[in-house]
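**Student:** Okay, here's the prediction I keep looking at, along with the sequence it came from:
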Amino acid sequence: VDATTMEHLATLIYTSGTTGRPKGVRLPHRVWVFEAYTAEATAKSAGEDLLTIDDKQFLWLPLAHVMGKLFMVLPLHYGFETAVDGRIDKIVDNLAVVKPTFMASAPRVFEKAYNGVEAAMVAKGGITEKLYRWAVKNGGAVFEADHGVGHAGAFTRWQAKLGDRIVLSKVRERFGGRARFFISGSAALNPEISRWFGAVGMPVLEGYGLTESSAGTTLTQPSQYRTGYVGRPLNGIEAKVDSDGELLLRGPSIMDGYHNNPEATAEVFTEDGFFRTGDIAEIDDQGRIRITDRKKELFKTSNGKYVAPALIESTFRGLCPVASQMVVIGNNRKYVGALITLDDAAITAWAEKAGITGSYKEIVSSPQVHGLVGGYVDELNATLNRWEQIKTYRILPRDLTVERQEITPSLKLRRKVIAEHFNYDIEKLFEE
């Protein structure tokens, strides 16, 4: 132990391989020590104590994943309690039992939680649903106004306070009743879902990082919140945007390099030591970063137009309460198509109310479900440029799974595997 230095290797994590062959990321002890201290220092420099010894964390993230690793390191520094359970289908149930003050997660979990509440309110209908819509509307207006978007007068604030007491406080109970905030990373969170959590009184603070940057690179502080942004770089980390829009990073949290792969290491560092993230980004006048897409996932249609699939996919998941996944496809094609999967519990509940019986496969192939999903696709298309619009789609007979390696353990799409498994469906999208 005494012979171990900050520059000795602490962790070797192989990237999840959403594109290309996984590479071993070498993270020395330096990066974890830095992450723990900069998390505290960054919050204090913003005049806040984001985490304290009195917090309680719920941790579901894979412990061999860089984000899960970071949220095992932080309680060692702060001393707060952590409850661990990796069963994804039990997360929402566990929140009510553990009653955490915060949780870090990939966006998919927040999407499922939001869709679950929305489906429950639609099922109740009547005055209950109307009260819920009223409370969310006023709570959202106050939350947005308090973070620099729009205005909320005294009457709106009074309504928001009343709505919180009689409606939204009960929604928070589904999440344990003690959550001060959540942290979202790994992919972009749909802005509408972010606004909903803010309205309900459990803001989702978006952060950003990669395995190569030890997960914690930027984080939204409550006072600097802005929907759609992943916050400012943590203290000690430099960030800038290259001429082609790629985000570049430099600082103590960056890896030593890829294990036994000097060629790949050389490719991702600039001459002045900045790490090429592979993400396209914008930085606003307050230093807050917005990630628009993965550089490698951008594709060009045969008409020469660029499309950013991840943004379209997250927007759809926020619009459609029964959606599980959307995979946007159109590289070198005349138009853009999509594969869609539906959330088993959500679509089964909807089908029961609509009087549709049968297995999941039978339900999702029904004309009623195609009509439902088609309406949300139309709603999505209204927000997109003409060349980005989904011209055709197919609802798959099953959801994507980690076991089949179609999504990573942190719930990112593995596009190459999906393309192999659903090649027939993809070709059907582009038949004349």
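**Tutor:** Received the coordinates, thanks. Numbering: from 1, shown residues only.
**Student:** From now on I want contacts and neighbour counts done on CA atoms only, so please keep to that.
**Tutor:** Noted.
**Student:** Closest to the centroid, which residue in the protein?
**Tutor:** Pro107 (2.6 Å; Cα atoms, centre = their mean).
**Student:** on contacts alone, who are the packing partners of the longest strand along the chain?
**Tutor:** If you go by DSSP state E, the chain has its longest strand at strand 275-283. Strand 275-283 sits against strand 238-241, strand 246-250, strand 289-294, with contacts defined as 3 or more Cα pairs under 8 Å, 6 or more residues apart in numbering; DSSP states H and E.
**Student:** Check which residues of the first one are buried.
**Tutor:** Applying a neighbour-count criterion of 16 or more other Cα atoms under 10 Å, the buried positions in strand 238-241 are Ala239, Lys240, Val241.
**Student:** Presented hereafter is structure B, for comparison with structure A:
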Amino acid sequence: KIQGSAVKEFLFSQALASGKSRFEKQQFGCGPFWDAIVMKKIQALVGGRVKYMASGSAPLSAEIQIFIQSCFNCPCRQGYGCTETTGGSAIAVTEDNTTAQVGPPTSVTYLRLRDWEEGNYLFKNGQRGEILLGGPSVCSGYFIDPKNPDDSIIKKNQQDFVTIDNVRYFCTGDIGEIDALGRIKVIDRKKDLFKGATGEYVALSKVEAALKLSKYCEIPCVLGRIGESSVIALISPAVPELIALAKSLQEPSEDALELCTKPAIVKALSEALTQQCKKAGLIAFEIPKAFRFVLASDATPAWSPDNDFLTSTMKLKRPVIAKAFKNEIDAAYASLK
């Protein structure tokens, strides 16, 4: 949402509408007119000469991709890869605006899909399966100290790396799909699937991607507990929006930690996040049935690489979070009884 007069807000919304229309025609930017009167200042924030943007590490929503291309007048493409494969192993083609895909493999990458029967992802059912990345960019394995070998690392090397037809592959744990044009879509993650009591699988990262689109959400962590029928979500809220919401509900306070536990605030946030999930197209069993809102003691995000709840690439350490926030998780599930 633009900060400024009603005229500025109207012009910005019209520019974005033009950008969305151009996006659907396989173009980028808002067009010369809107660039000149609206977007030029935004483009100047990054130098004004950006020709290409790439996104990795986490899924890029269609909404954000359209927004970036509209504002910065350049293509924004998703890439895919892992530390173990020396970074980028696939990247979307510059001329292709199609969302939710990471393009074909790079020229040095072999890609295979391996059946994962437990999750019912089978190659015969629409070219789906676990993504294996192979070729010269794949590392030799995780380092084992010859003076003090770690059995868990030895086992991990045996599980995560395989050789097929003389090609060494890294088993990513990601579930992929290859479409008719040879583009890869990352649709799930083996470790991030929750199987509910009714047997339905919920992709936790998919739910988190939907929650991230809410202005109230800084970092989401969706969790499921064995034996339960639904998932719950721990949310590290966006503090400025949290304070603004409290003010709008006639409960003004600058104490973000206190606001995270006020019933009226929790209710309003939960309703807003549930609506965001529905807007993103999640079906009923995928939507968290309870939310808890958490921050660090200094009202900064609850999870960061510094406190060891996120990896250096900003990925959730879900088991670590689940252990540290057991009381909040217990309370969330108790509220459903």
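**Tutor:** Good, I have the coordinates. Everything quoted here is computed from the prediction, not taken from an experiment.
**Student:** Fetch the TM-score of the aligned pair.
**Tutor:** The TM-score (TM-score structural alignment, normalised by the length of structure 2) is 0.81; 302 aligned residues with a Cα RMSD of 2.5 Å.
**Student:** ok, back up a step: identify whichever of the helices and strands packed on strand 275-283 of structure 1 lies nearest to Lys161 of structure 1.
**Tutor:** Nearest to Lys161 of structure 1, of all these, is strand 289-294, at 31.1 Å by Cα to Cα.
**Student:** Show me the contact partners of the closest one.
**Tutor:** Defining contact as Cα atoms under 8 Å, 6 or more residues apart in numbering, one finds that strand 289-294 of structure 1 is touched by 188, 228-232, 278-283, 308-311.
**Student:** Pick the one among those closest to Ala152 of structure 1.
**Tutor:** Among the contacts of strand 289-294 of structure 1, and counting by Cα to Cα, the member closest to Ala152 of structure 1 is Gly228, at 20.6 Å.
**Student:** Reformat the helices and strands packed on strand 275-283 of structure 1 into TSV and put distance to Ser213 of structure 1 next to each item.
**Tutor:** Compiled in TSV, those are given as follows (distance: least, Cα to Cα, whole Å):
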stretch	distance to Ser213 of structure 1
strand 238-241	12
strand 246-250	8
strand 289-294	15
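**Student:** quick one, which of those is nearest to Thr156 of structure 1?
**Tutor:** Closest among those, using Cα to Cα: strand 289-294, at 29.7 Å.
**Student:** Now that closest one on structure 2. Mean distance?
**Tutor:** The superposed strand 289-294 of structure 1 is, by mean Cα distance after the TM-score superposition for structure 1, a mean 1.4 Å from where its aligned residues fall in structure 2.
**Student:** Pull up the aligned stretch in structure 2 for that strand.
**Tutor:** Against structure 2, the aligned range for strand 289-294 of structure 1 is residues 184-189 (TM-score structural alignment).
**Student:** Can you mark which positions in that stretch are buried?
**Tutor:** Ile184, Lys185, Val186, Ile187, Asp188, Arg189.
**Student:** distance of the third one from Glu63 of structure 2?
**Tutor:** Here the criterion is Cα to Cα, to the nearest Å. By it, Val186 of structure 2 lies 17 Å from Glu63 of structure 2.
**Student:** Check the fifth one too.
**Tutor:** In this view, Asp188 of structure 2 and Glu63 of structure 2 are 20 Å apart by Cα to Cα.
**Student:** Show me where the stretch 101-250 of structure 1 has its helices.
**Tutor:** With DSSP state H, counting those that start in this stretch as the criterion, the stretch 101-250 of structure 1 has helices at 107-124, 126-146, 154-163, 169-173, 191-200.
**Student:** just those helices: most buried one?
**Tutor:** helix 191-200 (a mean of 21; mean count of other Cα atoms under 10 Å).
**Student:** who does it touch, helix- and strand-wise?
**Tutor:** Secondary elements touching helix 191-200 of structure 1 (3+ Cα pairs under 8 Å, 6+ apart): helix 107-124, helix 126-146, helix 169-173, strand 204-208, helix 309-319.
**Student:** other SSEs contacting the fourth one?
**Tutor:** Counting contacts by 3+ Cα pairs under 8 Å, 6+ apart, strand 204-208 of structure 1 packs against strand 182-184, helix 191-200, strand 218-219.
**Student:** Count the neighbours of the closest residue to Leu9 of structure 1 other than its chain neighbours for me.
**Tutor:** Nearest residue to Leu9 of structure 1 in three dimensions, chain neighbours excluded: Pro28, at 4.1 Å (Cα to Cα, 6 or more residues apart in numbering). Counted with other Cα atoms under 10 Å, the neighbours of Pro28 of structure 1 add up to 22.
**Student:** From Asp93 of structure 1, how far out is the nearest residue to Pro222 of structure 1 once chain neighbours are set aside?
**Tutor:** Among residues not flanking Pro222 of structure 1 along the chain, Leu205 sits closest, at 7.2 Å (Cα to Cα, 6+ apart). Look at Leu205 of structure 1 and Asp93 of structure 1: by Cα to Cα, they are 22 Å apart.
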